[in-house]
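Peer 1: Sharing a model prediction with you, sequence too.
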Amino acid sequence: MHMASPIQLLLIAVVILVLFGRGKIASMMGEFGKGITAFKRGVREGSEEIEKSASEQARDVTPDGKDKA
């Protein structure tokens, strides 16, 4: 696999800046940041829910109904 050189990355950045303009790029980066934050929050909440569910299942070991012993 071929890595892009710093000159190639700079050229790509200049082309993107010319095509979209500084304001549009700043707006897109803000939205990108919000998306990353929302994704991280969703992952954290999902793992918390899984841990909560696992701990509830681990505590409740008594069978439902009457004992038949």
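Peer 2: It's in.
Peer 1: Please make it C-alpha for all contacts and neighbour counts, starting now.
Peer 2: Fine.
Peer 1: secondary structure element for the most centrally placed residue in the chain?
Peer 2: Nearest to the geometric centre of the chain sits F39, at 2.9 Å (CA atoms, centre = their mean). Using DSSP states H and E, F39 sits in helix 22-59.
Peer 1: That helix - contacts with which helices or strands?
Peer 2: Using 3 or more CA pairs under 8 Å, 6 or more residues apart in numbering; DSSP states H and E as the contact criterion, no secondary-structure element is in contact with helix 22-59.
Peer 1: burial of M28, as a residue count?
Peer 2: Using other CA atoms under 10 Å, M28 is surrounded by 13 other residues.
Peer 1: Likewise for the one 4 residues further on?
Peer 2: Each residue near F32 was counted by other CA under 10 Å, and the total is 12.
Peer 1: Then the one 5 residues further on?
Peer 2: A total of 12 residues lie near T37 under the criterion other CA under 10 Å.
Peer 1: Put this next to the previous one:
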Amino acid sequence: MGIGIWELLIVLVIVLLLFGTRRLRDVGADLGAAIKSFKNALGEGETESPAKPKELAQIEAQGGTERQVEEKPERPQREPLEP
């Protein structure tokens, strides 16, 4: 037993009476603009592609993708303190 069509229609009529059609239209337009800007923001991240395959091949040929790690000198060991 869920919400049927009649319950939805009653809720819609009550909302229309409370807010009016003009205010609902404004809310719908604002909601649509917000969704559109959100989708555009998501799309901007997708258009920025990583380096092209040719550039990657050149970097790998130069040895630029390997991590350069410097070896740290060992710390000198201390003598234990005598009691």
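Peer 2: Perfect, I can see it now. Source: prediction; values computed, not measured.
Peer 1: Can you give me the TM-score here?
Peer 2: After superposition, the two chains reach a TM-score (TM-score structural alignment, normalised by the length of structure 1) of 0.70; 59 aligned residues with a CA RMSD of 1.9 Å.
Peer 1: ok now the helix holding F39 of structure 1, how far from the chain's centre?
Peer 2: Mean C-alpha position of helix 22-59 of structure 1 versus that of the full chain (CA atoms, centre = their mean, to the nearest Å) differs by 5 Å.
Peer 1: same deal with stretch 16-33 of structure 1?
Peer 2: Taking the mean of its C-alpha atoms, stretch 16-33 of structure 1 sits 21 Å from the chain's own mean (CA atoms, centre = their mean).
Peer 1: do stretch 12-24 of structure 1 as well
Peer 2: 26 Å.
Peer 1: now stretch 10-26 of structure 2
Peer 2: Centre-to-centre, stretch 10-26 of structure 2 and its host chain are 33 Å apart (CA atoms, centre = their mean).
Peer 1: mean per-residue distance, it to structure 1?
Peer 2: Following superposition, stretch 10-26 of structure 2 is found to deviate from structure 1 by 0.7 Å on average (mean CA distance after the TM-score superposition for structure 1).
Peer 1: same question, stretch 30-47 of structure 2
Peer 2: Following the fit onto structure 1, the mean deviation recorded for stretch 30-47 of structure 2 is 0.9 Å by mean CA distance after the TM-score superposition for structure 1.
Peer 1: neighbouring contacts of that stretch?
Peer 2: Here stretch 30-47 of structure 2 makes contact (CA atoms under 8 Å, 6 or more residues apart in numbering) with no residue beyond itself.
Peer 1: how about it: buried residues?
Peer 2: Under the neighbour-count criterion of 16 or more other CA atoms under 10 Å, stretch 30-47 of structure 2 has nothing buried.
Peer 1: before we move on, what about stretch 9-28 of structure 1?
Peer 2: Buried, per 16+ other CA under 10 Å, within stretch 9-28 of structure 1: nothing.
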